[in-house]
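Student: Sequence first, predicted model second:
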Amino acid sequence: MAVVEKKKATKRVPKELVYEMRHGSPIYYRDYDKVLSGKKKPEEVMGSSDLQAWMIDTIVRFLHLTLDYKKYKVLSNEVGYKFARRSWYNLDIAVVDRTKIKKLTGRFLEISPEVVIEIDTKADLRKFENPQDYFHRKTQDLLDSGVKKVIWIFTKEKKVWLAEKGKRWFITDWSDTVDLLDKTKLNIQKLLEEEGIKIEEER
């Protein structure tokens, strides 16, 4: 008698839980499976932490004060950036050359930003061999698409990873000052100290 194997039912992941898309392959929000099982609500995995939101606001305000506003536009709030066919990334902060934007479409950004700044990630990294694979692939994709500089800020490690096309990538402490764009330089620790905010150490 033939044994009929029952196929394991798989839950379809709602599109709202897709964080990014790379060549047709979805990258989900971290802990998306807990939403599917009812342990968490969608907003719990999609929302930013207080630290991430604070840092983004602080950096954006700094950029508005230091960059030539007639030359650059600073976009934030997880800007959707279409970098290839069936591919898009969410960007925490994107500095765009105003002359490249002829009109606003109401869809994902398709103009390559000059600089992208990312603070941690909401992506589920379990599908990657190690977390560095995700950060490396996203960084390389952005550079290959025309982005001139990608800066990652890792809050747990208090490190800054800077990648520039055609140059050596490097990781440094966020107390160091790094070149951002034109003559603008970025020092994360200094910005936070000026804010007078205390960062609780992770237990």
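Tutor: Cool, the structure landed.

Student: Could you use CA atoms for every contact and neighbour count after this?
Tutor: OK.

Student: Output the contacting helices and strands for the longest helix anywhere in the chain.
Tutor: The helix that spans the most residues within the chain, counting by DSSP state H, is helix 50-66. Helices and strands touching helix 50-66, as assessed by 3 or more C-alpha pairs under 8 Å, 6 or more residues apart in numbering; DSSP states H and E, comprise strand 72-84, strand 87-97, helix 188-195.

Student: next, the one to line up against it:
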Amino acid sequence: MLVLENRRKKNTKIASYLVFEEIDGFALPYKGYKEVILGNKTPDDIMGSSALQAVLVSLIHGYLFSQIDRKNYILATNESGLHINKGTNLSNDIAIFRKLRHPIKDQYFDVAPIIAIEVDTKVDLSDTPYHTDTDYIISKSKKLLDFGAEKVVWVLTKEKKIVISALEGPWTIVDFDHDILIMEDCILNLHKLMLKEDIVF
């Protein structure tokens, strides 16, 4: 059971443009936001993805685009916003949704993705209820699953591991060379995909 210490009732003093996500009313700012407050960096310095994150997200997205049934599913990327409820607004590196039967709005998604895929973490946890990245990953994954996602996949580049959480069955941690069933008829092997594209890190 994950127990979170209430370090602050709400960290509402953080400027909204420095906030990456919000969970249960707690603002989760970008890593490096304190350097912006101190004047050592600009917001643009901290909001972009690293080269590694950007390449992996692009690689995975491109692969999935060629594999999924695009008549029935749609891919979203670019840290697409997801509104779950008041006080909980998330961001996804890659999300697969069932195709909507009504026009797409110029707002956050308000329906759960079938699959959410994340590459690393981008938040500063120092003034939040989360002590570690693991706490945050578990909490965000659970929020997504409780909202209706069927599977959440986290790619952790430092550890070269992939965390897979699903509505049914145990959560698992595997190496990059493991075959991962994303959805029916769609298997991702990140190691093989990187080799094919001559990507090393």
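Tutor: That came in fine, so what should we check first? Just so it is clear, the model here is predicted, and its values are computed rather than measured.

Student: re the thing from before, mind checking the helices and strands packed on helix 50-66 of structure 1 for the one nearest to Val18 of structure 1?
Tutor: Closest to Val18 of structure 1 of these, according to C-alpha to C-alpha: strand 87-97, at 10.6 Å.

Student: Which stretch among the helices and strands packed on helix 50-66 of structure 1 is buried most, on average?
Tutor: Ranked by mean neighbour count under mean count of other C-alpha atoms under 10 Å, the helices and strands packed on helix 50-66 of structure 1 are led by strand 87-97, which reaches a mean of 21.

Student: And Val153 of structure 2? What does it align with in structure 1?
Tutor: Aligned against structure 1 by TM-score structural alignment, Val153 of structure 2 finds its counterpart in Ile151.

Student: is it fair to say its match lies in a strand?
Tutor: Yes: assessed by DSSP: H, G, I helix; E, B strand; the rest coil, Ile151 of structure 1 belongs to a strand.

Student: pretty sure it is touching Leu162, no?
Tutor: Yes: proximity of Ile151 of structure 1 to Leu162 meets the contact threshold set by C-alpha atoms under 8 Å, at 4.6 Å.

Student: In space, what's closest to the residue most central in space within structure 2 - neighbours in sequence excluded?
Tutor: Residue closest to the average C-alpha location in structure 2 (C-alpha atoms, centre = their mean): Glu118, at 3.5 Å. In this structure, Glu118 of structure 2 finds its nearest non-sequential neighbour in Trp154, 4.7 Å apart by C-alpha to C-alpha, 6 or more residues apart in numbering.

Student: sec struct for His178 of structure 2, please.
Tutor: Secondary structure, three-state DSSP: His178 of structure 2 is coil.

Student: so who does Phe170 of structure 1 touch?
Tutor: Trp161, Leu162, Ala163 (C-alpha atoms under 8 Å, 6 or more residues apart in numbering).

Student: Show me what it lines up with in structure 2.
Tutor: Match for Phe170 of structure 1 (TM-score structural alignment): Thr172.

Student: before we move on, the earlier item: could I get the helices and strands packed on helix 50-66 of structure 1 in JSON lines, plus columns for distance to Phe108 of structure 1?
Tutor: Listed next are the helices and strands packed on helix 50-66 of structure 1 as JSON lines, based on distance: least, C-alpha to C-alpha, whole Å:
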{"stretch": "strand 72-84", "distance to Phe108 of structure 1": "5"}
{"stretch": "strand 87-97", "distance to Phe108 of structure 1": "8"}
{"stretch": "helix 188-195", "distance to Phe108 of structure 1": "28"}
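
Student: Among the ones you listed, which comes closest to Arg30 of structure 1?
Tutor: strand 87-97 (13.9 Å).

Student: Figure out how far that closest one is from the centre of its chain.
Tutor: Averaging C-alpha positions (C-alpha atoms, centre = their mean, to the nearest Å) puts strand 87-97 of structure 1 8 Å from its chain's average.

Student: Could you report the neighbour count for the residue nearest to Lys41 of structure 1 when sequence neighbours are not counted?
Tutor: What sits nearest to Lys41 of structure 1 in space, not counting adjacent residues and going by C-alpha to C-alpha, 6+ apart, is Val35, at 5.6 Å. Using other C-alpha atoms under 10 Å, Val35 of structure 1 has 18 other residues around it.

Student: Could you do Trp161 of structure 1 as well?
Tutor: Counted with other C-alpha under 10 Å, Trp161 of structure 1 comes out at 19.

Student: what lines up against it once you look at structure 2?
Tutor: That one, Trp161 of structure 1, aligns with Val163 by TM-score structural alignment.
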